[in-house]
Structures are given as C-alpha cells and as structure tokens.
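Engineer: sequence unknown, structure follows:
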C-alpha cells in the first residue's frame, strides 16, 4: 500500500530535493509501513535540507510517534 506512495515521493524528491512536504510524507509512509530506519533517515534528511524548519520537523515527528503510541494504547485497552 505504501510502496507506490514511497516511489512517487522519491520521484518528487528527485525533482526538488528540498521539498519539505515530500520529505515528511516519505517519513510518514515509512513510519506507517514500519520501516523505521528509512523513517528516521527521511526525518534527518528533511532537517538537513530545511534547517530553518527543524523545530516544525521535530514536532511533526513527535506528533506522529505520539499518535501511534496512543493508538497502540487504545487498542490494548480494548483487549
């Protein structure tokens, strides 16, 4: 499901390697597909290429991870 998205985002980043939106969507696609190595790489690349947006990127990362944790806790509570 996420493979096509990751492929499209890789192409988008070839066209504009500094596109923050593409980096964050790539990070999210990797996170959702449990590819945490590539997730962290996309976050680091986003920060490296957009250092002025580093606080926003870190907030995005924290929000994504918190959302996942909250969903896991909610699911565990239903069991």
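Structural biologist: Cool, got the structure. Nothing here was measured: the structure is a model prediction, and the numbers come from that model.
Engineer: okay, CA-based contacts and neighbour counts for the rest of this
Structural biologist: Will do.
Engineer: Which residue, neighbours along the chain excluded, lies closest to the residue most central in space within the chain?
Structural biologist: Centroid check for the chain by C-alpha atoms, centre = their mean gives residue 27 as the closest residue, at 2.1 Å. Leaving aside its chain neighbours, residue 27 sits nearest to residue 39 (4.6 Å; criterion: C-alpha to C-alpha, 6 or more residues apart in numbering).
Engineer: Next one for the comparison:
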C-alpha cells in the first residue's frame, strides 16, 4: 500500500511538471515555406534555425522574432 502511494505521488509530480513546461512553447509562423530541421540557442536571447534549401533564420530576442539570413 505504501509503495502504491509513493508511486502515485511521484507520478502526479511528474505530470504537473510536464504540464507547466508545455506552456513555454508559443506557436509562430516561420515566414518560409521550407521545412525547418533544427533549432540551436546559444543563450536565452540568440539562436539559429536551419532548414531545407539552405534556409537560415536568426533571433536576437529569445525567439520572439526570426529574421531570414542569406547563406554564404
């Protein structure tokens, strides 16, 4: 009985944490028709997205806005 209770408590805490973290994602349009493959954040502000056909997007404000960058 005690093992079941502990299992229930651990499971409940894990579920509550995952629900809280899901609110950190915000849907945005990318401004490109290409498939996006990877996101890399250097820190809380700066990051890059790479996609098909040489697509590169850059953010300097934590992902609130993304700017398409020409691959050289």
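Structural biologist: Nice, I can see it. The structure presented is a predicted model; accordingly, all values stated were derived computationally and were not measured.
Engineer: Could I get the TM-score for this pair?
Structural biologist: Here the TM-score for the pair of chains, by TM-score structural alignment, normalised by the length of structure 2, is 0.28; 28 aligned residues with a C-alpha RMSD of 3.0 Å.
Engineer: I'd assumed residue 21 was in contact with residue 12 of structure 1.
Structural biologist: No. The pair residue 12 of structure 1 / residue 21 is not scored as a contact, 10.0 Å apart, by C-alpha atoms under 8 Å.
Engineer: What about residue 48 of structure 1, how many residues nearby?
Structural biologist: By the criterion of other C-alpha atoms under 10 Å, residue 48 of structure 1 has 13 neighbours.
Engineer: Please, where are all the helices along structure 1?
Structural biologist: With DSSP state H, the ranges of helices along structure 1 come out as 2-15, 20-32, 36-49, 54-78.
Engineer: you'd agree the residue nearest to the centre of structure 1 is up against residue 43?
Structural biologist: Yes. Look at residue 27 of structure 1 against residue 43 with C-alpha under 8 Å: they come within range, at 6.1 Å.
Engineer: how much space between residue 18 of structure 2 and residue 12 of structure 2?
Structural biologist: 10 Å (C-alpha to C-alpha, to the nearest Å).
Engineer: residue contacts, the residue nearest to the centre of structure 1?
Structural biologist: 38-43 (C-alpha atoms under 8 Å, 6 or more residues apart in numbering).
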